[in-house]
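Undergrad: what follows is a predicted structure for the sequence shown.
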Amino acid sequence: MIQIYHNNRCTKSRQALQELEKSGQAFEVIYYLETPPAKAQLEELIKKLNIKPFELIRKGEKIYTENYKGKTLGDAEWIDAMVENPILIERPIIVSENKAIIARPTERIKEILR
């Protein structure tokens, strides 16, 4: 089943949710700010995204600019930062069985819906 890591306050996330609804495919909405992923889940998600943890960080967030900007952290430390502060996780993330994408731009959803 397809999953979307969703933040309803985010325009891009709302657009991605609408695209999934239009697709007619079954999907699960994960409100990751309310139920943040555990460290193991986040590690698996990053693996499916095929990116480095730092690439999943939202660099415009206040918590990033105040606490992390300019710091050189290892992959495990960036993952810990996202576990502690899920607002740092880029969104929306769409996940299928073995693949995940950051749906920015929204058209990237087609990569999952094929």
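TA: Good, I have the coordinates.
Undergrad: from here on, just use CA atoms for contacts and neighbour counts.
TA: Noted.
Undergrad: what about the strands in this protein?
TA: In the chain, the segments counted as strands under DSSP state E are 2-6, 27-31, 93-95, 100-102.
Undergrad: comparing the ones you listed, which comes out most buried?
TA: With neighbours taken as mean count of other C-alpha atoms under 10 Å, the strands of the chain reach their highest mean count in strand 93-95, at a mean of 25.
Undergrad: show me what it is in contact with.
TA: Residues from elsewhere that reach strand 93-95 (C-alpha atoms under 8 Å, 6 or more residues apart in numbering): 2-6, 48, 100-103, 109, 112.
Undergrad: count of residues packed around P36?
TA: As a burial measure, P36 scores 19 neighbours (other C-alpha atoms under 10 Å).
Undergrad: with adjacent residues omitted, what lies nearest to it?
TA: Leaving aside its chain neighbours, P36 sits nearest to P86 (6.1 Å; criterion: C-alpha to C-alpha, 6 or more residues apart in numbering).
Undergrad: equivalent analysis for M82, please.
TA: Distance criterion C-alpha to C-alpha, 6+ apart; nearest residue to M82, sequence neighbours excluded, is L88 at 5.6 Å.
Undergrad: alongside the first one, take a look at this:
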Amino acid sequence: MTDIVVLHNPRCSTSRAAVEAVEASGLASEIRNYLKEPLSRDEWLAVLAKLDAPATELVRRDPNFQRSGLTDDDVATVEQVATVLADQPLLAQRPVLIRGGRAIIGRPKSVVPGFLS
């Protein structure tokens, strides 16, 4: 049985730190590289239903966001965020940790230990 799922980007140091913390915790985990194994729109909706933050915070506002031609109005609702992330997983904040009925964005790194305990 899996205790925790980590949506992980191995190129991100914050995401790598979260995976290390999960492994050190001894919890049974599933580490999912969401770039190689993208989540469907329905899977993103399930994550967003558990997220301890507004859905729009799960979308990175980086140069990829700008290049995509998106604006904040395009990611204002849960449904919009799920659609955008299913189409463009690179725009997802990382890492995302899912445990039971809760999910968090693992930024800053300091939020991860409290979520694991």
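TA: In hand now; what should we look at? Not measured: the values here are computed from a predicted model.
Undergrad: from the contacts of strand 93-95 of the first structure, which two are the most distant?
TA: Of all pairs drawn from the contacts of strand 93-95 of the first structure, the greatest distance, 17.0 Å, lies between H6 and K48 (C-alpha to C-alpha).
Undergrad: what does I2 of the first structure correspond to in the second structure?
TA: Correspondence of I2 of the first structure to the second structure, assessed by TM-score structural alignment: I4.
Undergrad: mind putting the contacts of strand 93-95 of the first structure in JSON lines, distance to I30 of the first structure included?
TA: Shown next, in JSON lines, are these (distance: C-alpha to C-alpha, whole Å):
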{"residue": "I2", "distance to I30 of the first structure": "11"}
{"residue": "Q3", "distance to I30 of the first structure": "7"}
{"residue": "I4", "distance to I30 of the first structure": "6"}
{"residue": "Y5", "distance to I30 of the first structure": "5"}
{"residue": "H6", "distance to I30 of the first structure": "6"}
{"residue": "K48", "distance to I30 of the first structure": "16"}
{"residue": "A100", "distance to I30 of the first structure": "14"}
{"residue": "I101", "distance to I30 of the first structure": "15"}
{"residue": "I102", "distance to I30 of the first structure": "14"}
{"residue": "A103", "distance to I30 of the first structure": "15"}
{"residue": "I109", "distance to I30 of the first structure": "16"}
{"residue": "I112", "distance to I30 of the first structure": "17"}
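Undergrad: just those residues now: which is nearest G74 of the first structure?
TA: Comparing the contacts of strand 93-95 of the first structure against G74 of the first structure with C-alpha to C-alpha places K48 closest, at 19.0 Å.
Undergrad: check contacts around the aligned partner of the closest one in the second structure.
TA: Counting by TM-score structural alignment, K48 of the first structure corresponds to K50 in the second structure. For K50 of the second structure, the contact set (C-alpha under 8 Å, 6+ apart) comprises 98, 101-103.
Undergrad: mind doing that once more with 6 Å?
TA: 101-103 (C-alpha atoms under 6 Å, 6 or more residues apart in numbering).
Undergrad: dump these into TSV; add distance to L45 of the second structure as well.
TA: Formatted as TSV, the contacts of K50 of the second structure follow (distance: C-alpha to C-alpha, whole Å):
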residue	distance to L45 of the second structure
G101	13
R102	13
A103	12
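Undergrad: that'll do, ta.
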